[in-house]
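*Asks:* Take this sequence and fold it.
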Amino acid sequence: MTTDAPLATPIADRRPLVRSHHGDDVEDRYEWLRAKDDAEVRAHLEAENAYTDSRVAHLEPLRETLFQEIKARVRETDLTVPVRQGGWWYYGRSIEGSQYGLQCRAPLADEDDWTPPRLEVDVEVPGEQVLLDGNVEADGHEFFSLGAFSVTTDGARMLWGVDTQGDERYTVRVKDIATGEVLPDELEGIAGGARFTPDGRFILYSTVDDAWRPEGVWLHRVGDPTRERDVEIAHEDDESFWIGAGFTRSRAYLMIESASNTTSEYAIIRAADVPRLVEDPASVPRTTLWDRSEKVEYSIDHAVIDGRDWLYVLHNRDALDFELMRVPADEPGARGEVVIAHSPGTRLESVDCLRDFAIVEYRAGGIPRVGILDYTTHEVREIAFDEPLYNAGSGGNPEWAQPVVRLSYGSFTTPGTVFDYVVSTGELRELKHVEVLGGYDPTDYGQERLWVPATDGTLIPVSLVWKRSFGAPEDAARPVHLYGYGSYEHSIDPGFSYARLSELDRGIVFAVAHVRGGGEMGRAWYENGKLTHKRNSFTDFVDVARFLVDRGYTTPDRMVAEGGSAGGLLMGAVANLAPELFAGILADVPFVDALTTILDPSLPLTVIEWEEWGDPLHDASVYEYMKSYSPYENVREGVTYPRILAMTSLNDTRVLYVEPAKWVARLREVGADALLRCEMTAGHGGVSGRYNAWRERAFQLAWMFDVLGLAE
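*Replies:* Here you go, the predicted model:
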């Protein structure tokens, strides 16, 4: 919608509702907006969208320019690097003009060949089969997300799970690949990640409760048209825990995990016994390595060494940054043997066991790293890369006996690159380097890491990337786009972005503040930004912004901040703490009404989240602490807020649309220039489809450029 002048600002009715906890009565004027299906609520959201569209109508030419810039950098018709599984090479295709990709495979020519074929988009692939066309699946739907895709070990059947609402509940179907027949199986409303059992006779899947918590693990007989005979093989009654299951890469064991944010427990079942679970679950022996113990996390994988089965256990018992040990599979209660000792500051993140070696992923110095573990010597050989800032990880390694390790690599300036690492020789083979069309030269751009002192003296890592032709970032005040997250031990690692080039090419410096609460610097970094240390995340971000201003990198009128989800909480908090430091703030699916949400155990994921934020329902001190920083609770009178754009989705089940809707309404009470855009058919990740996603990013960038005075 475009108009010659902006529409009138939507003003939400004030309908006070008193919330009472711990002797504190709070009048919430906008809680009525939570009634998602109410006609007045829908009308208000539509009015917000129309108002936002009218306010940014003048940016339409810029949005189209940005969209075309992004699109012009992408090779729209392309193929992924094939991954070997069974007798096939599996890969994806993208086709110019199509929103979604195709899942394909081609037969293996030589069983001894682990070098993937180099496929060309304009050359026919012998024996190619298109297993799934996302565009066909999405036809007739405004939203489409693939939440499961699995092929039986023998390659005969496939399953796929689809969400067309954005609520992360999937419908799974099964197909006979040779005949094309779609079997009568239809599993509706289940969690993502459904898969076949190794023998292909059953589907392993999870169900969720009303709070979207995975609560049960089930087995379904392939070919059964109903779920009446499905068997629940595990159930998690504790509302602070979720449950899930999967098979080891060796296909020897089924692992059923129950976990909270801080505690985990595994039940181990031999895969050969899985068919018996359907007939009589109680008759099948289960082994629990360690019973759940508060704040003890562990994960298990399986290896066979000199003919003996071993369980490799990655854990944090008396090891803050985790330790790797192993125990005999037939003596799970035996004293464990340390394989990789705990080393403070080096966070062990995952161990994946293959037949002849294990892949170890860990983090040191704020950089993710990958190494190969020798089962005999226990030595870890790190796979080295040249750039000082990069992101590397394993992926696409489904086979137990493969002699190579598939790796993904990238940095702020290096587009995504796929390698095979030959373990026996140490050779690193580049298989594909994502091409950026239009003459991109990575040497035109620079990246570096700063260490910024926080108020308490802690050094906060800050990553910068910029275009060199505009000079070094510290040479003159430049427009800065400062990004942050800082929760759940999630790290914001260096990564390439097609869309970001549109910023860098206009002289903007992109920066990431790796604040406490994330995982960049190990488990202690996370612990010092959660629960009653949560404010550190916010003050770290403010200290970084102030440093960039004080050192001449930028000025407040030339700096925008961005964060999404829990990073949206960060945005709302810093808007209240230091509104004078920013010209604009983009908050994507922002968790800005945190106290209201975490007080209500009936809302999705609330009880699980108490280990991240605290339990304000039962603990008055947590209530007071969260109330002191929750953005909606702390909107300030008498200050000038930066321009704010809040993006949300009606069907988001992780951060409900009502949070930014209430926040924007409250901000307007104090005169803030705040816009709300609510996608009416999308989920937590925003719109679906690559072209839609590019247009959404162009919308956000155009708004940021307008804030920075770069919209001309």
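*Asks:* Could you use CA atoms for every contact and neighbour count after this?
*Replies:* Noted.
*Asks:* chain center to stretch 391-399: distance?
*Replies:* Between the centre of stretch 391-399 and the centre of its chain there are 16 Å (C-alpha atoms, centre = their mean, to the nearest Å).
*Asks:* Another for comparison:
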Amino acid sequence: MKNLKPKAATSATLLSACLLVGAGCSSSNTGGSTATATATTEQAATATPATTQLPQPPVAKKVPKELTTHGDTRIDNYYWMNQREDPEVISYLSAENTYTDKMLAHTKDLQQQLFDEIVGRIKQNDASVPFKDDGYWYYTRYEEGKEYPIYARKKGTMEAAEEIMLNANERAEGQSYYSAAGINVSPNNQLLAFGEDTVSRRKYTLRFKNLQTGKLLPDEIPNTTGSAVWANDNKTVYYTMKDPALRSFKIFKHTLGTPTSQDKEVYHEADETFNTFVYKTKSEDYIIIGSGSTLSNEYRYLDANKPNGEFKVIQPRERGLEYSVDHFGNNFYIVTNKDGAKNFKLVQTPVSKPGKANWKEVIPHREDVLLEGIEIFKDYLTLQERKNGLTQIRVKSWKDSKTDYYIDFGEEAYTAYIGNNPDFDSNKLRYGYTSLTTPYSTYDYNMKTKEQELLKRDEVVGDFDPANYEAKRVYATADDGTKIPVSLVYRKGTVLNGQNPTLLYAYGSYGSSTNPGFSSVRLSLLDRGFVYAIAHIRGGQEMGRQWYEDGKLLKKKNTFTDFIDAAEYLIEQNYTNPDKLFAQGGSAGGLLMGAVVNMRPDLFEGVLAAVPFVDVVTTMLDTSIPLTTGEFDEWGNPAEKQYYDYMLSYSPYDQVEAKEYPNMLVTTGLHDSQVQYWEPAKWVAKLRDMKTDDNMLLLHTNMEAGHGGASGRFQRYKETALQYAFLLNLLEQQNQ
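*Replies:* Down below sits the predicted model:
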């Protein structure tokens, strides 16, 4: 299906629409104007036509920079934007924010309405389901009007007095951004380790608190991942340090009460394509150091009772050998792809002889089932698996071979996952469940009697009734015949006449599966007549490991064409039409958005691209940028010509052309540690210079946040309200 929609609106038509809805948009063609291409940011931000007084978009200055690789020279006119501290960069980003504010000024009341709706559905005084660990019940709770959680516990029974371990609201006072991470209590239950980030670069300072006195210890360790692992002596902790490119590259040992300058480096991951991390087994018997890349893993172990001992390797790294480790009794239990087990299998090996020569199969590899993870109990083994795109939980007895079954969930499109289960001796499995119509629910499941108890279902404040909504799974057909699952949800009674506004979302990278889960936020669209769709495209892992393999490296374009095929399917099946179809993706999903609008801009009325990874070639050539070196096995290394050529052929920034593009709202964060702000900023500048339409192109930069947006329970939804208002405004313009 080609040329579904003539995208260009005439200048006169667009101006009329802008005036009717009070929008501040320009009637002139913003693309390709060499006369204004060198205007300063300040001039562009204030320039308005004398006759209409409509705001004009910022026009970034051009400073041509030649980038030559493999004899190929690219000219990057906006390379200068990669200086975070440059006042001119900040001025440009601020001018873009001002322009976005002006263009959407008439939607301010709608944005506030949407924000109030979204926040109004959230139960203000709320708490997680408590879990029991070593004599204490642990939970997280929120108080009305507060942005951050309170981490608390009670000893022995939930009727006991509450002990507040950490009140993040108090810690966040005076900070424009705050994130607490790695909440971890010492084995003797007396000390708390936690990490704090007040910048949003995911560089955490480790701190420690005496839970008996309530006082912070003087120990502070900056530039960590935010997590500390306790040895069993209650005074030794292991933590992970980050290098200048934010790669987790060293493990240190710290003794409480000693200067950090005396901390001992216990492991250095010298390979820049690997990251390292440290954790403690569920048994609490071993400290595990792991190193991982896209295609390989390596683990080391140490008796948690002997923190001065030496770590031993379980199995040396081999390219293509992936494995993960847990412990029970005298054995390590390992999920691995060894011997061609593409969808992974489970093996066990003696702690005394952990190498792969001694790996004994427990759960064999299956061509149609992806083994995602395990949870070990004294009497039972539980497995989280994925088949036909859906998660499922399997229960298997260690002693009775006849006890081997799956929990029945009874819905067409859902997500189930193993929850927090710290107690080895329990017969109860804590698991979570959600679907597109069912709020997140927490269950305890008795693995012996098969009885289950619903402990909590997230409350949606207001008149929400799941019976008012319908969810289904359909399949689009790719050009190569592959069936692409698409999960859908909409209000019951929706007439499929091709006139429904539809938001199509996808991610499709890193083998990350996009599961169909509930969102009370999404109700603001569904209740306004939207169909919401998730395209489970290749590059994720919904349909098994091969699904991932077929959407990365030199097959990455399958990710983009799958999304296009899903969009065409929704149009063909009369869910929507190109005037009412919108696309959404973030991070690597933002790369998807960039590629798709280059390939098929005619399919979409509007696009939401959040923190988009769009300057693929330049970023992957720069090993000083965070995450680059660890991702060569995902995207390819452009230092090799075949990968350079292939990346260049889809890189959204490099493939911008002088043609018509959909309306777009692009969002980013100044402190983003994963996709640097300059990628979307450069992309917008180049699009604005080259595109030949009058459609809206807006860039919003959160000047105080990073990859995940604003911190806090509610503030993050201001950006959601902005995005939704952008979509609804486009529909409103069509009705004028």
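*Asks:* Excluding chain neighbours, what is closest to the equivalent of residue 545 of structure 2 over in structure 1?
*Replies:* Aligned by TM-score structural alignment, residue 545 of structure 2 pairs with residue 523 of structure 1. Take residue 523 of structure 1 and drop its neighbours on the chain: the residue closest to it by C-alpha to C-alpha, 6 or more residues apart in numbering is residue 321, 5.6 Å away.
*Asks:* Who are the packing partners of the longest strand seen in structure 2?
*Replies:* When structure 2 is parsed with DSSP state E, its longest strand is strand 216-230. The contact analysis (3 or more C-alpha pairs under 8 Å, 6 or more residues apart in numbering; DSSP states H and E) places strand 216-230 of structure 2 against strand 179-185, strand 191-197, strand 204-210, strand 236-242, strand 275-280.
*Asks:* want to throw the ones you listed into JSON lines with distance to residue 719 of structure 2 and mean neighbour count?
*Replies:* Listed next are those as JSON lines, based on distance: least, C-alpha to C-alpha, whole Å; neighbours: other C-alpha atoms under 10 Å:
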{"stretch": "strand 179-185", "distance to residue 719 of structure 2": "18", "mean neighbour count": "19"}
{"stretch": "strand 191-197", "distance to residue 719 of structure 2": "21", "mean neighbour count": "23"}
{"stretch": "strand 204-210", "distance to residue 719 of structure 2": "25", "mean neighbour count": "21"}
{"stretch": "strand 236-242", "distance to residue 719 of structure 2": "30", "mean neighbour count": "22"}
{"stretch": "strand 275-280", "distance to residue 719 of structure 2": "32", "mean neighbour count": "22"}
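*Asks:* can I get those in a markdown table with distance to residue 678 of structure 2?
*Replies:* What follows is these, written out as a markdown table (distance: least, C-alpha to C-alpha, whole Å):
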| stretch | distance to residue 678 of structure 2 |
| --- | --- |
| strand 179-185 | 23 |
| strand 191-197 | 22 |
| strand 204-210 | 23 |
| strand 236-242 | 22 |
| strand 275-280 | 24 |
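*Asks:* how about the ones you listed, which one is nearest residue 458 of structure 2?
*Replies:* strand 179-185 (22.6 Å; C-alpha to C-alpha).
*Asks:* how about residue 325 of structure 1, what's its match in structure 2?
*Replies:* Match for residue 325 of structure 1 (TM-score structural alignment): residue 347.
*Asks:* Please verify my assumption that that match contacts residue 337.
*Replies:* No: judged on C-alpha atoms under 8 Å, residue 347 of structure 2 makes no contact with residue 337 at a distance of 10.2 Å.
*Asks:* Please spell out which residues along stretch 622-633 of structure 2 are buried.
*Replies:* 625-633 (16 or more other C-alpha atoms under 10 Å).
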